[in-house]
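Student: Got a predicted model here, sequence first, then my questions.
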Amino acid sequence: MITHDYLITAAEGLHARPATNLIRLAKKYKSATSLKKGEKTVKLNSMLNILSLALKGGDTVTLIVEGEDETEAAAAIETFFKEELKNL
């Protein structure tokens, strides 16, 4: 299992458009992927799951990846958080 914390740097937070891109990215891998904010953990397979976290700029979220291709999945999602969210 791989876990990593990310700071949401986009002022708008993680809204519908980047959430859709994140779901598409996560679905490319066999590993189970989740986001955790505080005590709430959601799977990266549904827009409603992600939006229910109400991630705003300045929030910290924990990525959890577990499965056979977890290293590759975690690396791809790390790139998403560092590049795509920064460019919003």
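Tutor: Good, I have the coordinates. Numbering: from 1, shown residues only.

Student: For the rest of this, base every contact and every neighbour count on C-alpha atoms.
Tutor: Noted.

Student: where do the helices sit along this structure?
Tutor: Counting by DSSP state H, the chain has helices at residues 16-26, 47-51, 70-79.

Student: Show me what the shortest one packs onto, helices and strands only.
Tutor: Of the remaining helices and strands, those touching helix 47-51 by 3 or more CA pairs under 8 Å, 6 or more residues apart in numbering; DSSP states H and E are helix 16-26, strand 40-43.

Student: Which one, of those, ends up nearest to Leu85?
Tutor: With distances scored as CA to CA, the stretch of those nearest to Leu85 is helix 16-26 (7.2 Å).

Student: Run the angle between the closest one and helix 70-79 for me.
Tutor: Relative orientation of helix 16-26 with respect to helix 70-79: 160 degrees, computed using axes from the mean of the first three to the mean of the last three CA atoms, to 10 degrees.

Student: ok, and for helix 16-26, which residues are buried?
Tutor: When burial is assessed from 16 or more other CA atoms under 10 Å, helix 16-26 yields the following buried residues: 18-20, 22-23, 25-26.

Student: try this one side by side with the last:
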Amino acid sequence: MRERVVTVSTEAGLHARPADVFVETVERFDSEIRISRANSDDIVAAGSMIGITSLGVRDGEQVRLIAEGDDAEAALDALEEVLTTPEAELEEA
């Protein structure tokens, strides 16, 4: 199992378009991936749009990503990129 704490730096936080891109990215990997606020034990499945948006993560807040599987490190790298890419750049992708 791998874990990583990431500071979200999208204007909308983990809502709307960034959350959609996040879930699409999760679906590209075989690993089981979960997410929580960095300071919380409330962990949700990273592939659940409802779960992710229920966390209410805003710009500048930290999240903890947890991935377990053969492609866990690659999944964490890709998800960190989504969480630290400005929203305007996500829309261009």
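Tutor: Cool, got the structure. Small disclaimer: the values here were computed from a predicted structure and weren't measured.

Student: Closest to Ser46 of structure 1 out of the buried residues of helix 16-26 of structure 1?
Tutor: Within the set of the buried residues of helix 16-26 of structure 1, Ile23 lies nearest Ser46 of structure 1; the separation is 6.9 Å, counting by CA to CA.

Student: ok, the closest one - contacts?
Tutor: Ile23 of structure 1 makes contact with 44-47, according to CA atoms under 8 Å, 6 or more residues apart in numbering.

Student: before we move on, what about Glu78 of structure 1?
Tutor: When contacts are taken as CA under 8 Å, 6+ apart, Glu78 of structure 1 is in contact with no other residue.

Student: how about it, what's its partner in structure 2?
Tutor: Taking TM-score structural alignment, Glu78 of structure 1 has Glu80 as its aligned residue in structure 2.

Student: Among the helices and strands packed on helix 47-51 of structure 1, which comes closest to Ala74 of structure 1?
Tutor: Closest of the helices and strands packed on helix 47-51 of structure 1 to Ala74 of structure 1 is helix 16-26, at 9.1 Å (criterion: CA to CA).

Student: ok, now how distant is the alignment partner in structure 2 of Asn21 of structure 1 from Glu80 of structure 2?
Tutor: With TM-score structural alignment as the criterion, Asn21 of structure 1 lines up with Val21 in structure 2. According to CA to CA, to the nearest Å, Val21 of structure 2 stands 12 Å off from Glu80 of structure 2.

Student: Relative to the centre of structure 1, find the outermost residue for me.
Tutor: Among residues of structure 1, the one most distant from the C-alpha centroid is Glu68; the distance is 18.3 Å, by CA atoms, centre = their mean.

Student: give the contact list for the residue nearest to that one when sequence neighbours are not counted.
Tutor: The shortest distance from Glu68 of structure 1 to any residue that is not its chain neighbour, by CA to CA, 6 or more residues apart in numbering, is 6.0 Å, and that residue is Ser31. Residues counted as contacts of Ser31 of structure 1 (CA under 8 Å, 6+ apart) are 65-70, 73.
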